[in-house]
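Participant: No letters, just coordinates:
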């Protein structure tokens, strides 16, 4: 489960440490879950992304949220705590992760805001109703982001936001592919295709934030 990109910052180290440790920290059971994930090297969103999501979602106030990639349920639990009125659908393909996530939801999701769907996103996304979600958070297999993009845009409301996590490959995303280790070249190629597809689509607006390993925000215009 260890993700080497988690430990290769894309911004200056002192700034990274400030963003991670000097901003407001979580409390209670959600803080415990965050710390437990860090101790076990479970890949969850880093704290600078936590702070951004809290800020952005409070401003956006989405009512219906879709998450692709539940892992242990940290991000979904964070979004539920931030938005007490929101309904969240989250998709996880790995049975072990889904089982642990559901246990965490049983403890943290007292308002029953979160519905976990276990299975492949490629199978589940076509079953979801069109233009339903105000906000989509995609944090799954990076090589699949481009494949999932059309389905995400189909279920995203006009004016809604699709947030795609971990898109900068520890800052190596713009390097020539010959300089990329062979094991990472498929992801490198697919992410660059994702950027080109989004940037060349006049129906989409986008921006990239240097949070974690890069957060791509896409708005359906």
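Facilitator: Perfect, thanks for sending it. Because the structure is predicted, anything quoted here is derived from the model rather than measured.
Participant: Could you use CA atoms for every contact and neighbour count after this?
Facilitator: Noted.
Participant: helices or strands next to the helix or strand harbouring residue 136 in the packing?
Facilitator: Element membership for residue 136 (DSSP states H and E) is strand 133-138. Packing contacts for strand 133-138, counted by 3 or more C-alpha pairs under 8 Å, 6 or more residues apart in numbering; DSSP states H and E, involve strand 64-68, helix 145-155, strand 156-165.
Participant: Presented hereafter is structure B, for comparison with structure A:
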């Protein structure tokens, strides 16, 4: 646990989803074991988008479209490209986006996120990375080429259940070692970039926010 469970539960009790449509998506994700951002992370993203007002957003990792929809509802002038390689998730996300009337502003692209980054020539005001955790460093490096000045790159799950700083946990979960080592490398990299200001936030499973100066 990164945050004490009592504190975490208390925060989530205060941040209960008030939009019944979003609540249905949360329920679906829980019942079908689809990973989406927790309610406190969704609220945080909502605040970020509301304050930053990014016109163009790129998301890596769509799943059922929950976080894309949260961002789309947070700023009515935003246009979002969200990447998902699972064709079943693409279909579910598109249907959910349609229910919210956001199909004109959220474009779900079925593809490999890294391949898209390598071939993309568009620029974005915000990039939200919530895809394969072991690939964050290479995602971030390519995202740096696409982010506008004063743009932000936000990454979810960067503390990986606290395992990034727990050597004992590594000895018990060998298959996670590679991911944890790569996340450690990623966190050190983004924390030492001269052209970015980065904050690592211990919320839920950990988030990072990097602001391009």
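Facilitator: Yes, it's here. All values reported here derive from a predicted model rather than from experimental measurement.
Participant: Please state their TM-score.
Facilitator: TM-score of the superposed chains, computed with TM-score structural alignment, normalised by the length of the second structure, equals 0.94; 212 aligned residues with a C-alpha RMSD of 1.5 Å.
Participant: re the thing from before, any chance of CSV for the helices and strands packed on strand 133-138 of the first structure, columns distance to residue 83 of the first structure?
Facilitator: Converted to CSV, those look like this (distance: least, C-alpha to C-alpha, whole Å):
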stretch, distance to residue 83 of the first structure
strand 64-68, 10
helix 145-155, 20
strand 156-165, 16
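Participant: Tell me which of the ones you listed sits most buried.
Facilitator: Mean neighbours per residue, mean count of other C-alpha atoms under 10 Å, is largest over those for strand 64-68, with a mean of 23.
Participant: Against residue 41 of the first structure, how distant is residue 162 of the first structure?
Facilitator: With distances taken as C-alpha to C-alpha, to the nearest Å, residue 162 of the first structure is found 26 Å from residue 41 of the first structure.
Participant: Report the secondary structure element holding the residue lying farthest from the centre of the second structure.
Facilitator: Here the centre of the second structure is the reference, and by C-alpha atoms, centre = their mean the most remote residue is residue 171, at 27.9 Å. Using DSSP H and E, the element containing residue 171 of the second structure is helix 167-172.
Participant: follow-up on the earlier one: what do we get in the first structure for the residue farthest from the centre of the second structure?
Facilitator: Here residue 171 of the second structure is matched to residue 179 in the first structure, going by TM-score structural alignment.
Participant: Quick test: name the residue nearest the centre of the first structure.
Facilitator: Nearest residue to the geometric centre of the first structure (C-alpha atoms, centre = their mean): residue 139, 3.4 Å.
Participant: Just to check, that residue is in contact with residue 66?
Facilitator: No: at 11.0 Å, residue 139 of the first structure does not count as touching residue 66 under the criterion of C-alpha atoms under 8 Å.
Participant: how about residue 141 of the first structure, what's its match in the second structure?
Facilitator: Under the alignment (TM-score structural alignment), residue 141 of the first structure pairs with residue 132 in the second structure.
Participant: Surely residue 45 of the second structure touches residue 71?
Facilitator: Yes: using C-alpha under 8 Å, residue 45 of the second structure is in contact with residue 71, at 7.0 Å.
Participant: So if I had to pick from the two, which one is more boxed in?
Facilitator: Between residue 45 of the second structure and residue 71, counted using other C-alpha atoms under 10 Å, the more crowded position is residue 71 (26 against 19).
Participant: so who does residue 20 of the first structure touch?
Facilitator: Listed by C-alpha atoms under 8 Å, 6 or more residues apart in numbering, the contact set of residue 20 of the first structure reads 46, 47, 48.
Participant: Those in helices, which ones?
Facilitator: Among the contacts of residue 20 of the first structure, DSSP state H puts 47, 48 in helices.
Participant: of all the contacts of residue 20 of the first structure, which comes closest to residue 110 of the first structure?
Facilitator: Distance ranking of those against residue 110 of the first structure, using C-alpha to C-alpha, places residue 47 first at 23.2 Å.
Participant: can you tell me how far residue 64 of the first structure sits from residue 80 of the first structure?
Facilitator: Residue 64 of the first structure is 11 Å from residue 80 of the first structure, by C-alpha to C-alpha.
Participant: oh sorry, the question was meant for residue 210 of the first structure
Facilitator: 24 Å.
Participant: circling back to that earlier point, what about the second structure, which of the contacts of residue 20 of the first structure hold up?
Facilitator: On the basis of both residues aligned by TM-score structural alignment, their matches' C-alpha atoms under 8 Å, what survives of the contacts of residue 20 of the first structure in the second structure is 47, 48.
Participant: Let's see if you can find the most crowded of the contacts of residue 20 of the first structure.
Facilitator: Ranked by the number of neighbours (other C-alpha under 10 Å), the contacts of residue 20 of the first structure place residue 47 first, at 22 neighbours.
Participant: counterpart of that residue in the second structure?
Facilitator: By TM-score structural alignment, residue 47 of the first structure lines up with residue 39 in the second structure.
Participant: One more: residue 204 of the first structure?
Facilitator: By TM-score structural alignment, residue 204 of the first structure lines up with residue 196.
Participant: What count of nearby residues applies to its match?
Facilitator: 20.
Participant: how big's the offset between the strand or helix carrying residue 183 of the second structure and the first structure?
Facilitator: If you go by DSSP H and E, residue 183 of the second structure is part of helix 177-191. Compared with the first structure after fitting, helix 177-191 of the second structure has a mean deviation of 0.8 Å; criterion: mean C-alpha distance after the TM-score superposition for the first structure.
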